[in-house]
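*Asks:* mind folding the following:
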Amino acid sequence: MFVIRQIRTDDVPAVLKLARLVHSFNLPADRDSIATKIARSRRSFADRLEDPRERMYMFVLEDLETGNIIGTSMIIGCVSWPGNPHVYLEVSKQSFWSEDLQQGQTHKVLRLGTDETGPSELGGLVLAPGYRGHKDRLGGFLSNVRFHFMGLHRKSFDKRVIAEVMGSLTPDSRNVLWDYLGGRFINLSYLEADVFCQHSKEFITSLFPTDPIYASLLPPEARNLIGRVGDEARPALAMLERQGFKDHGHIDPFDGGPYLEARLDRIPLVRETSRVRVVGTGRVPASRVGIVSVEGDGLPDGPGAFRAVRTTFAEDEGGIRIPRKMLAALGIEVGDKVGLTPTESTRRTPAKATKTTKKSKSGSKGKSS
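*Replies:* Model (predicted):
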């Protein structure tokens, strides 16, 4: 069985191991950076941040049979603000025409852009290789739990949501686009620049040219990486596109991977998320599958704790029924309120099975949005 929960301080070694599988700006393979992010995430879940712009929520996927942490994902509540911009390259086209020659050319143009309006960002999605392609669709669970959480706490996030999809790297963790473009203006390797960006983005805006850069001047092997998604990131791209994320011509200045964007209120899984009461357990038909979660300070994971499972469920009068083992995994009882996001079916016919007769607990472990 698998559960997604908020990250804990003792998860640093496991998350560092996962971070070494990818080269993600949001999840650097650096112990101190990860520890800092975990502390920030813990304060975010507990609503104890002095600056609400620093909100960041990190989730881990745990295999309950082994106790191993096998995946991560995160939400950054506010990716930029005045003086701390989100930096990207805008990709556009510019056409030229010669009357005398009666011929023209259209060129792809790159321009450095910044955004200080504070969109929310999805990131840090990593699943251990041995669990990819799992029958329980663990990659989708890790990705979709972020929409589930945002649906429960919509006021904590911006109306715009962005997500970077990793570009293509060489086997020795280089990026050819950086070698021929960014590296010509910034005397750092791709990995060095990526690590330094954890501390400051000033070097990008100070050293990168603001004038248009014509992609035609780059060699084909670099030019072909503009907006290209790495092979391992294609499943993540497909999941984002299913939720309405669109490519608006912005790419990461380091690896050339695309930034996608969606409006929070138009993301299907966000819209379909609600709070319901668990009214029973027992056998539940497998026709409906969704994410069910519980929140509250009374859980073992600490203040503002969050736990979620991917489970079958059935709608019943006044709430839902879920398998008893899922009730135990969440640490709740019949009568408690939970978050619900249907993910894999459209059937909405009420179940007719007999409800569990166990009396409801008073109150709820849910946290108000």
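
*Asks:* from now on I want contacts and neighbour counts done on CA atoms only, so please keep to that.
*Replies:* Noted.

*Asks:* which residues in the protein form helices?
*Replies:* Assigned by DSSP state H, the chain shows helices spanning 12-19, 31-45, 138-152, 176-180, 182-185, 190-196, 202-207, 220-223, 234-242, 268-271, 324-330.

*Asks:* can you state the direction angle for the second one and helix 12-19?
*Replies:* For helix 31-45 and helix 12-19, the angle between their directions (axes from the mean of the first three to the mean of the last three CA atoms, to 10 degrees) works out to 110 degrees.

*Asks:* check which residues of helix 31-45 are buried.
*Replies:* Neighbour-count burial for helix 31-45, counted by 16 or more other CA atoms under 10 Å, picks out 33-35, 37-38, 40-45.

*Asks:* so residue 143 touches residue 73, yeah?
*Replies:* Yes - between residue 143 and residue 73 there is a contact under CA atoms under 8 Å: 6.7 Å.

*Asks:* joint contacts of those two?
*Replies:* Taking CA atoms under 8 Å, 6 or more residues apart in numbering as the contact rule, residue 143 and residue 73 both touch residue 125.

*Asks:* can you lay out the helices of the chain as JSON lines showing distance to residue 92?
*Replies:* Formatted as JSON lines, those follow (distance: least, CA to CA, whole Å):
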{"stretch": "helix 12-19", "distance to residue 92": "33"}
{"stretch": "helix 31-45", "distance to residue 92": "35"}
{"stretch": "helix 138-152", "distance to residue 92": "30"}
{"stretch": "helix 176-180", "distance to residue 92": "17"}
{"stretch": "helix 182-185", "distance to residue 92": "18"}
{"stretch": "helix 190-196", "distance to residue 92": "24"}
{"stretch": "helix 202-207", "distance to residue 92": "19"}
{"stretch": "helix 220-223", "distance to residue 92": "14"}
{"stretch": "helix 234-242", "distance to residue 92": "21"}
{"stretch": "helix 268-271", "distance to residue 92": "29"}
{"stretch": "helix 324-330", "distance to residue 92": "48"}
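
*Asks:* please give the structure of this sequence too, so both can be compared:
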Amino acid sequence: MKFKDLGSYLIIPAQADQPELYLYELKRLEWIFIVVRWVWVPIVFLMAWLHHPDQTELMMALGGVLGFFNIIACLLNIRINTPDTQRVLGIAMLVIDTLLAWGVILVFVRDFYTAAYAGFVYIILEAAVRFGIIGSLSMALVFILGLLGAFLYREAAFEVRFSTSGYAFWTALMTIVSVAVGMIVHEGRRQRRQSEIYLKENTLLTERHRIARDLHDTVLKTLQGLSLEARALGNKMPSAKETARYVEEVCSRTSREIREVIFDLRSESVEEGAGSQLSRMLSDWSKTTGINGDFNLSGADIALPPQTVHQLRNIVSEALTNIQRHASASHIQINMYISHETLHIEISDNGRGIGRNADDLHSFVAEGKLGIAGMKERAELLGGSFSVSSDPAGTAVKFSLPVEKESNK
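*Replies:* Modelled structure (predicted):
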């Protein structure tokens, strides 16, 4: 393992979508602390032998207690099978480590060797890794209050004058250490979560692009070939011309729908505004049909949920298809604006109009012309409204959809 990867190896997310993976991370972390505790024991003995030979028995007792609880931690770490229980074990061992660290400090309370505080630096690190910056700051507060008590006890028991400068030094040092360690752990967790999110999004995006590519290279080309075959058949056999034209029309409609699906699959950002998507959609349509089109967005753009965007694009696509087939228009205009948490869209053209009552949807359905009825159903499905107005100067399709206020960009 590279040194730069050590942080991400030690730092686990505060939460995880997969409980089994989260449990594995917690167990791995606990094994690291168990190994560190076994390193503590010889260090404690060495400190006792070098500085306080008369306290060797007490230090051996502390080492024995540490070893006993570490064995218990080993056994429990093997048997525990739920993340919540594993976290309880972590809290319990942190409390035990804290008490033993204070035991070491109190053994050296008379002389206050600097090495005695090394244990509490480890406690702050352990609390930070387990519980983030809140854990490290909590342990720093425990140390500051406990150290004050230790200084006062030393002054009363050993007649050693209370050192304000010494207390201030260790208070400042432990505070800085706790904040620094806590921030490092917090940043490590944030970067790891971002990396995991990026990996998931990148995997999803790659798969979406693969599906879009397969649709384009297989289904779409097959439909295009079938459309050409139907046209050729109609030219060769006048008796089958109507059937061939119907097949060609169905293939063309299906091809457009598949292109919409491919476009949605290739969209790299779900945060792209609806206005940007409709503007690009109109631009592509104008290039294909040769009909001039203008898009006007009043106010800020808005990001909509994927399902809403899908229905919105279907409504606009159907309106554009009707204009191309029936309106004989030379120009269309799409206006979009948001008012009172409602998205309003108007699609108007300068064509010849529908030539009948545009709101009489039953007549369109009776004739098998389901486009306008389908647009109305899609709008109402999203909780919106839909209307059509027409005269010899052109047709206007208007619909509105409710949107959440916080979605505004």
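
*Asks:* just give the TM-score of the two.
*Replies:* In this superposition the chains share a TM-score of 0.22, using TM-score structural alignment, normalised by the length of structure 1; 137 aligned residues with a CA RMSD of 6.9 Å.

*Asks:* any idea which of the helices of structure 1 gets closest to residue 164 of structure 1?
*Replies:* Nearest to residue 164 of structure 1 among the helices of structure 1 is helix 234-242; the distance by CA to CA comes to 9.1 Å.

*Asks:* that older thread, residue 293 of structure 1: which of the helices of structure 1 is closest?
*Replies:* Closest approach to residue 293 of structure 1 among the helices of structure 1 (CA to CA): helix 324-330, 7.2 Å.

*Asks:* now for that closest one, which elements pack on it?
*Replies:* For helix 324-330 of structure 1, the helices and strands in contact under the criterion 3 or more CA pairs under 8 Å, 6 or more residues apart in numbering; DSSP states H and E are strand 305-312.

*Asks:* check which helices and strands the strand it packs on sits against.
*Replies:* strand 2-6, strand 289-296, helix 324-330.

*Asks:* from residue 389 of structure 2, how far off is residue 315 of structure 2?
*Replies:* 16 Å (CA to CA, to the nearest Å).

*Asks:* the two - which one has more neighbours?
*Replies:* Neighbours per residue (other CA atoms under 10 Å) separate residue 315 of structure 2 from residue 389, with residue 315 holding more: 22 against 16.

*Asks:* highest average neighbour count across the helices of structure 1?
*Replies:* Mean neighbour count (mean count of other CA atoms under 10 Å) peaks for helix 138-152 among these, with a mean of 23.

*Asks:* I'd like to know which elements that helix is packed against.
*Replies:* Helix 138-152 of structure 1 is packed against strand 68-76, strand 120-127, helix 234-242, helix 268-271, strand 274-280, strand 289-296, strand 337-342, with contacts defined by 3+ CA pairs under 8 Å, 6+ apart.

*Asks:* tilt between that helix and strand 68-76?
*Replies:* 40 degrees.

*Asks:* what angle do helix 138-152 of structure 1 and helix 234-242 make?
*Replies:* Using the same axes, to 10 degrees: helix 138-152 of structure 1 against helix 234-242 is 30 degrees.

*Asks:* just want the angle from helix 138-152 of structure 1 to strand 289-296.
*Replies:* Using the same axes, to 10 degrees, helix 138-152 of structure 1 lies at 50 degrees relative to strand 289-296.

*Asks:* I'd guess residue 345 of structure 2 is in a strand, am I close?
*Replies:* Yes - under DSSP: H, G, I helix; E, B strand; the rest coil, residue 345 of structure 2 sits within a strand.

*Asks:* can you tell me how far it sits from residue 280 of structure 2?
*Replies:* On the measure of CA to CA, residue 345 of structure 2 and residue 280 of structure 2 end up 15 Å apart.

*Asks:* for the two, indicate the residue with more neighbours.
*Replies:* Of the pair residue 345 of structure 2 and residue 280, residue 345 is the one with more neighbours under other CA under 10 Å, namely 22 against 12.

*Asks:* hmm, back to that, make a markdown table from the helices and strands packed on strand 305-312 of structure 1 and add distance to residue 104 of structure 1 to it.
*Replies:* Output for these, formatted as a markdown table (distance: least, CA to CA, whole Å):
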| stretch | distance to residue 104 of structure 1 |
| --- | --- |
| strand 2-6 | 55 |
| strand 289-296 | 53 |
| helix 324-330 | 63 |
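
*Asks:* quick one: closest of these to residue 263 of structure 1.
*Replies:* Among these, strand 289-296 sits nearest to residue 263 of structure 1 (CA to CA), with 21.3 Å.

*Asks:* which helices and strands does the closest one pack with?
*Replies:* Packing partners of strand 289-296 of structure 1 (3+ CA pairs under 8 Å, 6+ apart): helix 138-152, strand 305-312, strand 337-342.

*Asks:* mind putting those in TSV, distance to residue 162 of structure 1 included?
*Replies:* Output for those, formatted as TSV (distance: least, CA to CA, whole Å):
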stretch	distance to residue 162 of structure 1
helix 138-152	12
strand 305-312	23
strand 337-342	21
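
*Asks:* to residue 220 of structure 1, which of these lies closest?
*Replies:* Closest approach to residue 220 of structure 1 among those (CA to CA): helix 138-152, 32.9 Å.

*Asks:* so the closest one versus strand 337-342, what angle?
*Replies:* Inter-element angle recorded for helix 138-152 of structure 1 and strand 337-342: 120 degrees (by the same axes, to 10 degrees).

*Asks:* and helix 138-152 of structure 1 with strand 274-280, angle?
*Replies:* 110 degrees.

*Asks:* residues contacting residue 212 of structure 2?
*Replies:* Residue 212 of structure 2 makes contact with 261-263, 265-266, according to CA under 8 Å, 6+ apart.

*Asks:* quick check, it in a helix?
*Replies:* Yes - counting by three-state DSSP, residue 212 of structure 2 is part of a helix.

*Asks:* just to revisit the earlier point, looking at the helices and strands packed on strand 305-312 of structure 1, which is closest to residue 251 of structure 1?
*Replies:* strand 2-6 (29.6 Å).

*Asks:* list of residues touching that closest one?
*Replies:* 42, 45, 57-64, 142, 301, 305-310, 329.

*Asks:* quick one: buried residues of stretch 177-189 of structure 2?
*Replies:* Within stretch 177-189 of structure 2, the residues that count as buried by 16+ other CA under 10 Å are 177-186, 188-189.

*Asks:* ugh, typo on my part, it should be stretch 227-247 of structure 2
*Replies:* 227, 230-231, 233-234, 241, 244-245, 247.
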